[in-house]
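Asks: the following comprises the amino acid sequence and a computationally predicted model.
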Amino acid sequence: MLYNAYEMQRSLMTTAGMMAGWGAEMWRHPAYLGGGDVLASALEVFAHTAEPRGKPEFGLDRITVDGREVAVTEEIVLRKPFGQLKRFRREGVEGAPKLLIVAPMSGHYATLLRGTVARMLQSADVYVTDWRDAKLVPLTDGRFDLDDYIDYLIEFMGAIGPGAHMLAVCQPSVPCLAAAALMSADAHPCRPRTLTMMGGPIDTREAPTSVNTLATERPHAWFEQNVIATVPSGHPGAGRRVYPGFLQLAGFMSMNLGDHMLSHFEMYKHLVRGDGESADASKAFYDEYRSVCDMTAEFYLQTIDVVFQSHALPKGEMMHRGRPVNVGAITDVALLAIEGERDDISGLGQTKSALTLATSLSDDRKRYLMAEGAGHYGIFNGSRWRDKIAPVVEDWMKIHG
């Protein structure tokens, strides 16, 4: 019922948004005077808010390297039911370190890391986990949970080959650390040379945020009963139980509702003043931010249990297919933990705890960076990421390459 109600509401909003778009064009016509721009701007903001969104494109066909433009092409290295390994091939990348950027499976598409990928393309041969919207995966393709996520990471590293590095942004820090531990215990030849974890919930008992509180203040059964829905007919994954992306987006928007309302008001003012460039920048951000996808119910519920409620990894109790995950097995994977000073999703100390858990790793293979003034998204996007944080990641890969 939840998903069906959302689909009906989305259909109505789409229709209303189209009408608002037509109205905005009409009121901007020179024949209308006195208040036309004000009304047209209001209608345009509403139309943008109601506009349906699918999966965005990375759009990284060219980047600037050492002052010159270089062509970039996307290719699929390995295709799996719930995600694919994507590579960004560019001229002059031969001999550069191979880097797997692991995108979060948390409601947004991997394209949210466009800025992360673009910056690392300057110095690395970049691959990314391009996760699939669960509502598009037929039931015949089976389940996907946290164990499967870890299996995908190990398989992706194997496809890239020996000597590669791994960078986890937020949520995947836990499965990436688990994968590194399992590969280390097995002396896997394709275990990462370095693992960089950025704003990851390794131990959510450290400086818990509102996200952590939401996941712990209710019993596990509550989440299964209240936020899990069934994909309705009309989608390839009809009948699959999922945590809908629209619910995750609603949760994040409500956390900072005032900021989001102010951003849309600023967009409105830019349009009224005719400042199309500033308005377009706001639109581009919300186009990306509001493009959401579903997660399988089993992955979401297992993550709630393992990461946020039982704290299995930092307590040494995490299991992968009946096998203990021992971070102490890591002996030669250099770990870099990065946190934002103002991160309101993963609090200070949550990612740093990975360094303490790696008891067999020498101190020269551990490093911690606290990015001053950075919020959660600022540690992997924007000028602070490009100018202050990325150079540290590049240096860490070079030292341990």
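Replies: Sure thing, it's come through.
Asks: CA only for contacts and neighbour counts going forward, please
Replies: Will do.
Asks: and the longest strand for this protein?
Replies: Once the chain is assigned using DSSP state E, the strand that runs over the most residues is strand 68-80.
Asks: so which bits of the longest helix along the chain are buried?
Replies: Ranked by residue count and defined by DSSP state H, the top helix of the chain is helix 2-27. Neighbour counts over helix 2-27 (16 or more other C-alpha atoms under 10 Å) mark 3, 13-14, 16-18, 20-21, 23-24, 27 as buried.
Asks: other SSEs contacting the helix or strand where His260 lies?
Replies: Per DSSP states H and E, His260 falls inside helix 257-273. Packed against helix 257-273 by the contact rule (3 or more C-alpha pairs under 8 Å, 6 or more residues apart in numbering; DSSP states H and E) you find helix 36-50, helix 276-289.
Asks: which strands and helices sit next to the first one?
Replies: I take that to be helix 36-50. Short answer (3+ C-alpha pairs under 8 Å, 6+ apart): helix 36-50 packs on helix 2-27, helix 257-273.
Asks: this is the other structure I want to compare:
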Amino acid sequence: MLYHLYDLQHALLTPARFAAEMTRAAFQNPWNPVSHTQMGRTIAASAEVFERVTRRFGEPEWGLPETVIDGKTVKVTEETVVEKAFCQLIHFKRATKRKDPRVLIVAPMSGHYATLLRGTVEALLPHHDVYVTDWTDARQVPLSEGRFNLDDFITYLREFMSLLGPQTHLIAVCQPAVPVLAAVSLMASDEDPNQPLSMTLMGGPVDTRISKTAVNTLAEERPLSWFENAVIETVPAYYPGAFRKVYPGFLQLSGFMSMNLDRHVGSHMKFFQHLVKGDGESAEFHRKFYNEYNAVMDMPAEFYVQTIDTVFQRHLLPRGQMKWRDPLTHKLVDVRPSDVEHTALLTIEGELDDISSRGQTTAAHDLCYNLPQRKQFHHLQMNCGHYGIFNGSRWRTEIMPRIRHFMREFDPGCDPVPARDLAGAPDVAPDRFNRDKHGIAATRRWLKERDNTKREKKDAPQDA
């Protein structure tokens, strides 16, 4: 019912949204004398803000037709290598003969489209052969295609890795850190010849017990039945995925917004002010960010519920109790990260991450305790939140160079990075993982010190 009401509300607002768009166009027309006045810009700004906050944003395009290597522009072609019911494997094929590390970026299935990682792909393209998992909006998948849960997610990853071969590096951004680690563990247990050379886990909830966030607390405090009854909806009959149970994108977007509501409201107020002042550059930056941020997709209910149960409530992977159902035999198979000995591991966390906070991703090192020390690395990016781990200036200048170095260390046959490109993003090696410095105990000491500092500042007397 909620899904139908949301669609009805959107339909009822269509005339008003159309009128707002016409008003904006009229008062931004340079031939209209009023468009050059304060009143005209205010009316146009009001109309645009209204139109945008009531719009449903579709899946954005990748928009990466080229990259620059050694100062030369190189054409990039977006190819679909594999097309499955719930995912497409996208290859960004570069018109170059360079031999660079083959990278599979595993995008999260957590509400936003894979294009949220556009900045991630763009920074890697010059010196990597990039593939990305592009997950499909569940409301577009016919019910006849069957269900899709966490076990299927892991199965897809294993199939993609087998297709790409053993000379592959994995990057898991946020939520897929758990299924990526599980898939690599299963391949290690099977002694699969297509085990990847390395895996980079970025801001992922490997063990959420270490440091709590608002997201973790919500998932833990409410019973699984609450999620099944409160946020799972049925796709209406007029969509291709009619009658499929999903966690709707509009509910997910509401959750994203509510976590930092003041920030989003303030951002839209500044957007209005930029439009009135005629600050086109700042207004366009707002448009680009929110065009991506507001574009959300439905998630299969089975995947969402199983992820809540496995990752956030029962913590099965760090407790050594996670199992994967083999689609061929239908038997449950133990997921044993301790079997990983071939695939090198790099974990990356942001100091200010309020989604997967410090220590949650680093826990992967304790689970892969048979992995040689020379294959374990970690990087903590200071003054960086969750989004900044894979997008923005810190990603491009501090995090990406470390990943680039890490991959080439375990893929020595690759071409070197051109000297001209190193000038903009110098080569930096990530730190070797040190349990005394980066481990769980060290993280908990840091969290305790941080909380004590906050408490002392709060209790300190204020100057008159």
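Replies: Ah, there it is. Small disclaimer: the values here were computed from a predicted structure and weren't measured.
Asks: TM-score of the superposed pair?
Replies: With the length set by TM-score structural alignment, normalised by the length of structure 1, the two chains reach a TM-score of 0.98; 401 aligned residues with a C-alpha RMSD of 1.1 Å.
Asks: and the helices and strands packed on helix 257-273 of structure 1 as a markdown table, adding distance to Ala71 of structure 1 and mean neighbour count?
Replies: A markdown table is the format used below for those (distance: least, C-alpha to C-alpha, whole Å; neighbours: other C-alpha atoms under 10 Å):
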| stretch | distance to Ala71 of structure 1 | mean neighbour count |
| --- | --- | --- |
| helix 36-50 | 31 | 20 |
| helix 276-289 | 23 | 15 |
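Asks: among those, which comes closest to Ile304 of structure 1?
Replies: helix 276-289 (22.4 Å; C-alpha to C-alpha).
Asks: hmm, back to that, give me the angle between the longest helix of structure 1 and helix 36-50.
Replies: Angle between the axes of helix 2-27 of structure 1 and helix 36-50 is 160 degrees (criterion: axes from the mean of the first three to the mean of the last three C-alpha atoms, to 10 degrees).
Asks: redo the helices and strands packed on helix 257-273 of structure 1 as a markdown table? Include distance to Ala187 of structure 1.
Replies: Shown next, in a markdown table, are these (distance: least, C-alpha to C-alpha, whole Å):
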| stretch | distance to Ala187 of structure 1 |
| --- | --- |
| helix 36-50 | 50 |
| helix 276-289 | 39 |
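Asks: among those, which is nearest Met166 of structure 1?
Replies: Judging these by C-alpha to C-alpha, what sits closest to Met166 of structure 1 is helix 276-289, at 24.0 Å.
Asks: in structure 2, point out the residues matching that closest one.
Replies: Mapped onto structure 2 using TM-score structural alignment, helix 276-289 of structure 1 covers residues 280-293.
Asks: also stretch 364-374 of structure 1?
Replies: The aligned range for stretch 364-374 of structure 1 in structure 2 is 374-384, by TM-score structural alignment.
Asks: returning to what we had before: helices and strands around the longest helix of structure 1, which ones?
Replies: helix 36-50, strand 229-230.
Asks: so which bits of whichever helix or strand comes after the longest one are buried?
Replies: Right, helix 36-50 of structure 1. Next along the chain after helix 36-50 of structure 1, taking DSSP H and E as the criterion, comes strand 62-65. Within strand 62-65 of structure 1, the residues that count as buried by 16+ other C-alpha under 10 Å are Ile63.
Asks: after superposing, tell me the mean distance of strand 62-65 of structure 1 to structure 2.
Replies: The superposed strand 62-65 of structure 1 is, by mean C-alpha distance after the TM-score superposition for structure 1, a mean 1.5 Å from where its aligned residues fall in structure 2.
Asks: structure 2: matching residues for that strand?
Replies: Counting by TM-score structural alignment, strand 62-65 of structure 1 corresponds to 66-69 in structure 2.
Asks: run through who's touching that stretch.
Replies: Defining contact as C-alpha atoms under 8 Å, 6 or more residues apart in numbering, one finds that stretch 66-69 of structure 2 is touched by 73-77, 94, 122, 125-127, 418, 421.
Asks: repeat the analysis, applying 10 Å as the threshold.
Replies: 73-77, 92-96, 98, 122-127, 417-418, 420-421 (C-alpha atoms under 10 Å, 6 or more residues apart in numbering).
Asks: for stretch 205-213 of structure 2, same thing?
Replies: 174-179, 181, 215-220, 311-319, 353-364, 367, 440-441, 443-444, 447.
Asks: what sits up against stretch 9-16 of structure 1?
Replies: Residues from elsewhere that reach stretch 9-16 of structure 1 (C-alpha under 10 Å, 6+ apart): 3-8, 17, 19-22, 46-52.
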